[in-house]
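K.L.:
no sequence on this one, just coordinates:
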């Protein structure tokens, strides 16, 4: 009888080591955490070696487990590449596409892109993680991510999405009534500003530029939020001036429920990109998703 590990068990061990969590690995593998834990204990008993250190709060590979995981990494990547090539020959991509993006971009994808993609490719699933901080998509097991162009590592392939964009201060007519509109970023000191919080916990500073002159302003305000959508809602409720991506505010600018401020101080930047590792074979599902992105971009231009 063969007591060696199965491919399912090796993939499970790799996922646990990657996520340092039974729950996250179980979510990825679509298994119950208890099933995954039992699988690992059974594997350890059969091979006679402990592979994982377990506590009530964490899990990590033992020295033997770490050696095995490092040997597994290129093998599983190579296997995934072969399976992706086989999948590329299929007329209908299938499987799970794992993506990461900021909360704002995730909202845009859910509204505009993912419905079209899932309708067109019903055998695909999308696992989208909204994450404000930049993550290592290779280490975290994502197929692709979305970020601003200047934030993408040079060894990644980048696909432009959404065209140029910019940050824009906006406020409701109710808030602006009876107040003097700011003419320069310095005038924001006289206003209530709806501030955002950076991933490290500090309130963000607002950046402006005009005729080559850049300014960074530490704006005042009684309200600090950590989600762009909440900042936009607060502005709509008349609580102050919010500094948000124009693409998110545009519907409210169009119906005049919000007004743009300091327009000439808000230049465009390169915009969003989908990015993925350049050294990997591109799975059929990701290629199909990129095709939908490009098609929707072309229809907007």
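P.N.:
Looks like it came in fine. In this text the structure is predicted, and so the values were computed from the model without any measurement.
K.L.:
could you use CA atoms for every contact and neighbour count after this?
P.N.:
OK.
K.L.:
centre-most residue in the protein?
P.N.:
residue 101 (1.6 Å; CA atoms, centre = their mean).
K.L.:
that one against residue 135, yeah?
P.N.:
No - contact between residue 101 and residue 135 fails when scored by CA atoms under 8 Å: they sit 9.3 Å apart.
K.L.:
which parts of the chain are strands?
P.N.:
52-54, 59-61, 95-101, 124-130, 144-148, 156-161, 167-171, 193-196, 206-210, 213-217, 223-225, 241-245, 259-260, 272-277 (DSSP state E).
K.L.:
which residues does residue 255 contact?
P.N.:
For residue 255, the contact set (CA atoms under 8 Å, 6 or more residues apart in numbering) is empty.
K.L.:
likewise residue 118?
P.N.:
By CA under 8 Å, 6+ apart, the neighbours of residue 118 are 124, 125.
K.L.:
one more time with 10 Å, if that's ok
P.N.:
The contact partners of residue 118, by CA atoms under 10 Å, 6 or more residues apart in numbering, come to 124, 125, 126, 289.
K.L.:
going by neighbour count, which of the residues you listed comes out on top?
P.N.:
Neighbour counts for the contacts of residue 118 (other CA atoms under 10 Å) peak at residue 289, which has 21 neighbours.
K.L.:
ok, that one - contacts?
P.N.:
Counting by CA under 10 Å, 6+ apart, residue 289 has contacts 97, 113, 114, 116, 117, 118, 120, 121, 124, 126, 295.
K.L.:
so what's the residue count around residue 69?
P.N.:
23.
K.L.:
so it makes contact with residue 77?
P.N.:
No - in this structure, residue 69 is not within contact of residue 77 by CA atoms under 10 Å, at 12.0 Å.
K.L.:
where do the contact lists of those two overlap?
P.N.:
Common neighbours of residue 69 and residue 77 (CA under 10 Å, 6+ apart) do not exist.
K.L.:
okay, one more to line up with it:
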């Protein structure tokens, strides 16, 4: 049996996590052929196939699944042991990997990370923009960002940013040809720009006024999956969009968009940064958490 290289085990985990050789190679800064050779050498050393390969996808075999189940905690223990040495350094080092929806990454997480990296030059930050609900531990992330009601019970969560509100907007051009809605139910007669989430479900629009809550399923000809594209569509007069205020604040101020049903705004919880309660937290991640705890978030008015 050929000698087993420990780094090939970590490469195997990367290939499964990334879903293919090319993505794993990009993450490691090497060629796809180098990744393929490492996996082939690992399979030869173990005497068993670990991955099923097709022209379009790579998936673990039953043996690969079993190995992955044991490897993930073992590799984490190795990283923890190395990180323990990091505590002896004057400055934290390492990588912080965070999974977050696009809006949270755009307006809260990225600005925080940029300032954090200036204070901690030895820490690398990787932010993956993804709206799907995932297992951050299984996918190799240190933390994730979601709304409070989307968090698993075994996670520690902390507020990330102020409370949120959506704005209902349309262009002046659209309103020249359509009457303004006076209530949420009027929106059912309008061309609304709909959003489909990664899991396939359609977004519903929630409103609140004087204790009355209303939720509608918007109707319209255009369906998108990106807040930026929805904003572009609204600017082009394609319909009414339902977007977080951060995306349209400047457009409203400049008159490029007009806000509708202002008195029906529903206030939402803030984003939450969450991380596993049963997992060792690296020095780099602890520094990031402490940086967030020191922040003071502005209040959002009614």
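P.N.:
Great, that's in hand. All figures in this text were calculated on a predicted structure; none of them were measured in a lab.
K.L.:
got a ChimeraX select line for the buried ones in the contacts of residue 289 of structure 1?
P.N.:
Per 16 or more other CA atoms under 10 Å, the buried members of the contacts of residue 289 of structure 1 correspond to this ChimeraX selection:
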select :97,113,114,116,117,121,124
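K.L.:
need the contacts of residue 289 of structure 1 in TSV with distance to residue 265 of structure 1, can you?
P.N.:
Below are the contacts of residue 289 of structure 1 laid out as TSV (distance: CA to CA, whole Å):
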residue	distance to residue 265 of structure 1
97	39
113	31
114	34
116	36
117	37
118	39
120	41
121	43
124	43
126	38
295	32
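K.L.:
among the contacts of residue 289 of structure 1, which ones are in helices?
P.N.:
114, 116, 117, 118, 120, 295 (DSSP state H).
K.L.:
wait, residue 258 of structure 2 sits on residue 237?
P.N.:
No - counting by CA under 10 Å, residue 258 of structure 2 sits too far from residue 237 to count as a contact (11.2 Å).
K.L.:
overlap in contacts, the two.
P.N.:
Common neighbours of residue 258 of structure 2 and residue 237 (CA under 10 Å, 6+ apart) are 170, 171, 172, 173, 174, 175.
K.L.:
so what sits against both of residue 101 and residue 135 of structure 1?
P.N.:
Counting by CA under 10 Å, 6+ apart, the contacts common to residue 101 of structure 1 and residue 135 are residue 145.
K.L.:
next up, the contacts around residue 128 of structure 1.
P.N.:
Per CA under 10 Å, 6+ apart, neighbours of residue 128 of structure 1: 97, 98, 99, 100, 101, 106, 109, 110, 114, 142, 144, 145.
K.L.:
can you tell me which of these is nearest residue 28 of structure 1?
P.N.:
residue 98 (9.5 Å; CA to CA).
K.L.:
show me the longest helix that occurs in structure 2.
P.N.:
helix 62-86.
K.L.:
mean distance, that helix to its aligned residues in structure 1?
P.N.:
Mean deviation of helix 62-86 of structure 2 relative to structure 1 after superposition (mean CA distance after the TM-score superposition for structure 1): 2.6 Å.
K.L.:
list the helices and strands that helix packs on?
P.N.:
helix 6-18, strand 51-53, strand 58-60, strand 94-100, helix 283-293 (3 or more CA pairs under 10 Å, 6 or more residues apart in numbering; DSSP states H and E).
K.L.:
among those, which is nearest residue 247 of structure 2?
P.N.:
Nearest of the helices and strands packed on helix 62-86 of structure 2 (CA to CA): strand 94-100, 16.5 Å.
K.L.:
what packs against the closest one?
P.N.:
Using 3+ CA pairs under 10 Å, 6+ apart: strand 94-100 of structure 2 touches helix 62-86, strand 123-129, strand 143-147, strand 271-276, helix 283-293.
K.L.:
now distance to residue 7 of structure 1 too, for the strands of structure 1, in TSV please.
P.N.:
Converted to TSV, the strands of structure 1 look like this (distance: least, CA to CA, whole Å):
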stretch	distance to residue 7 of structure 1
strand 52-54	17
strand 59-61	18
strand 95-101	18
strand 124-130	23
strand 144-148	25
strand 156-161	29
strand 167-171	48
strand 193-196	46
strand 206-210	51
strand 213-217	53
strand 223-225	45
strand 241-245	45
strand 259-260	56
strand 272-277	24
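K.L.:
and of these, who's closest to residue 299 of structure 1?
P.N.:
strand 156-161 (12.2 Å).
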